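Student: Provide a 3D model corresponding to the input given below.
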Amino acid sequence: MAKVSVIIPVYNGAATIGRALASVFAQTFTDYEVMVINDGSTDDTAAVLSRYGDRIRVITQPNRGLSAARNAGVRASHGEYLAFLDDDDQWMPEKLARCVPVLDADPGCALAYTLAVKVDAQGELMGSQSQTEGQPDGVESPTMQEMLTRPWNVVPSQFVVRRDVFERCGGFHERFVTSCEDLYFLLTAREYGGFRCVPEPLLRKETRPLYPKALEREPECDLFVELVRDRYGASADGLIDGFRRSRVKVLRHLGHILIDEGRPEDARRCLARVLHYEPASPKAYYRYLKTFILPRGARASASTDRPGV
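Tutor: Take a look at the predicted model:
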């Protein structure tokens, strides 16, 4: 039985899955099995996967989303530890070799995670980045209280988790299809043990355009808030407040970018969602209404914003 089960969900990832798999096969730690879940792909993903033969095990299912795909991979796997990798991400060669000993040495550690660097669709580093990229709020091993006080998150490609912890959590909540499943999973996983950081950037995380992805995630953001309130009650007020503020920041920033690109209708959709979070904010209404007075194709710079807005 392999020590680590590598779980890779893929949906229409024919162009990227090869890079992800190459990064697994380049690992210096070799006691692993690879489960690839083809989640209803309609491109050439199946053909690409067929080239790997028995180096991987492929599970094919109708499209059900990230959570259901990862859970299916875990159910079919046998490793003591679970390592997740998205089809458009890549591990550095030492990823597993650095995480596995952390879990081996500390039975009370539920999950070990690494730092990350952001790359574009061509795999090139984005801007100047420090080695603290991927370290949430500088908190290496948050207590449960800290996680309920403010948002804390690392993406699944960054962490390795004990199978027994994953199973006690019930896996990834399958009502989450495209987002927030990691946030909720980390909360529940922290109930069963501590987290440890491997302070090295051992993940290359692909970053894609924010629009329309950020807006499409909003229904699942509402679901996240609902589930957190149901599970943790008033003790999670700080987390929920911080989560809402983070969503406002993303959507407001995206609205400004879209205005600058001369796309007032798209900007309006984002800023209307800001009103959902800030229904009593005059500034939020000002930003939203401003999208109606910009002519189509106009390129308004950030400097044209009213000061303080």
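
Student: CA only for contacts and neighbour counts going forward, please
Tutor: Noted.

Student: Which parts of this structure are strands?
Tutor: Along the chain, the segments classed as strands by DSSP state E run 4-10, 32-39, 57-61, 81-84, 90-91, 109-119, 159-162, 194-206.

Student: here's the other one to compare against:
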Amino acid sequence: MSALHQTDDRVAIIVPCFNGEKTLAATLESALAQDSPVEIVVVDDGSRDASLSVARAFEPLVRVISGPNRGVSSARNSGIALTSAPWIIFLDADDWLEPDTLKKRLAIAKSENADVTVCDWIEIEDNGGGELVEGARRSIDWAAIGSRPEVAIAHHAWATTAAILYSRKIVDRIGGFSLDLPVIQDARFLFDAAYHGARFAHSPHVGARYRVLPNSLSRSNAARFWRDVLVNGRQIEELWRVRGSLDGAQIETLAGIYNNAARGLFAAAHPTYFDAVASQRRLGAPLPRHSRLAPMLARLVGLNAARLLLSLATPLAGGPGRAHAPFSFSAKQR
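Tutor: Below is the predicted model of the structure:
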């Protein structure tokens, strides 16, 4: 174990914020209440509300920077560059940390020499009337992570960023958040940690509250979401192919990603649907029935008409417009 891991407990808490005036104060209070040395940076990403004023009310305990709207990945990358602590948490401006969670995560990270330490979290939902309702306790799929973390994360394993403690050395190895995946960047960052050889550890306590939003990007802009899923799948395939031929688990995982993307893009009548099907075909795996028949119909009558026709043909489609994300998350930055 390195001397850095033994002696330096400082945690950088990076808070990207876009129009978060209603929730930001509670988020920052939860960060400041930690019984561990923290370095908190709020990156206001061109908010059009009073977020910047809310953040500045916490100065000098919190460092605040602002700039034009460039997206959550750019905001997080700015926060990485402005901090120096050997541990990092990316905390969304509407989530919050539970008391003493940093101390608990750090203890596990040090004892297991982990680069990525993940605790459990509680989902919080708005009941529609402004009242917050506590939902289920969630945890990443540790059985899958322990077997093959890259495949597990590419396939389904996910945790909210508030539940993840990264070592700076793995963050530096990754090189920052991807700017070309505006919706699923957090899931990809976790994959990239695994791809770069991160050691994972579980801190078995509830350490974060994750707010599930009804108007998240993944729910409000289906085409954009599924386009990200497709691009992410292609990039992961390219990374895996650099190492050699794909194995069975990798092919199965990629086939699932491309099938989900194809169904989602078909339902959104987006032209990149054909790219998703082409990616499926290139894998050489057997195509599901929908991807064998729907592309021919879509080329013949157009995507919109094909979507309507297949929505009436349930035996063929099996619910053609329904697609399940390979990540169980809800992108909140807009």
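
Student: TM-score for the pair, please.
Tutor: With the length set by TM-score structural alignment, normalised by the length of the first structure, the two chains reach a TM-score of 0.77; 278 aligned residues with a C-alpha RMSD of 3.3 Å.

Student: So which of the strands of the first structure is nearest M147 of the first structure?
Tutor: With C-alpha to C-alpha as the measure, strand 194-206 is the member of those nearest M147 of the first structure (11.4 Å).

Student: burial of the aligned residue in the first structure for R292 of the second structure, as a residue count?
Tutor: With TM-score structural alignment as the criterion, R292 of the second structure lines up with A280 in the first structure. For A280 of the first structure, the neighbour count with other C-alpha atoms under 10 Å is 10.

Student: before we move on, what about the one 4 residues further on?
Tutor: Applying other C-alpha under 10 Å, we find 21 other residues in the vicinity of A284 of the first structure.

Student: ok, now which ones touch it?
Tutor: 271, 274-275, 278 (C-alpha atoms under 8 Å, 6 or more residues apart in numbering).

Student: Equivalent analysis for A26 of the first structure, please.
Tutor: Contacts of A26 of the first structure by C-alpha under 8 Å, 6+ apart are P93.

Student: corresponding residue for it in the second structure?
Tutor: In the second structure, A26 of the first structure lands on A33 (TM-score structural alignment).

Student: Tell me how far its match lies from I257 of the second structure.
Tutor: With distances taken as C-alpha to C-alpha, to the nearest Å, A33 of the second structure is found 40 Å from I257 of the second structure.

Student: can you give me how far stretch 3-17 of the first structure is from the chain middle?
Tutor: In terms of C-alpha atoms, centre = their mean, to the nearest Å, the centre of stretch 3-17 of the first structure is found 14 Å from the chain centre.

Student: now stretch 34-48 of the second structure
Tutor: 19 Å.

Student: wait, A112 of the first structure sits on R162?
Tutor: No: using C-alpha atoms under 8 Å, A112 of the first structure is not in contact with R162; the gap is 9.1 Å.

Student: what residues are shared contacts of those two?
Tutor: Residues within reach of A112 of the first structure and of R162 at once, by C-alpha under 8 Å, 6+ apart, are L103.

Student: Roughly how far does the residue sitting furthest away from the middle of the second structure sit from L293 of the second structure?
Tutor: Distance from the C-alpha centroid of the second structure peaks at L300, with 36.6 Å (C-alpha atoms, centre = their mean). Counting by C-alpha to C-alpha, the separation of L300 of the second structure from L293 of the second structure is 11 Å.

Student: what residue of the second structure matches up with L125 of the first structure?
Tutor: Checking TM-score structural alignment: L125 of the first structure goes with V133.

Student: nearest residue to D44 of the first structure other than its sequence neighbours?
Tutor: Excluding the flanking residues, the one nearest D44 of the first structure by C-alpha to C-alpha, 6 or more residues apart in numbering is A14, at 5.4 Å.

Student: which residue lines up with that neighbour in the second structure?
Tutor: Under the alignment by TM-score structural alignment, A14 of the first structure pairs with E21 in the second structure.
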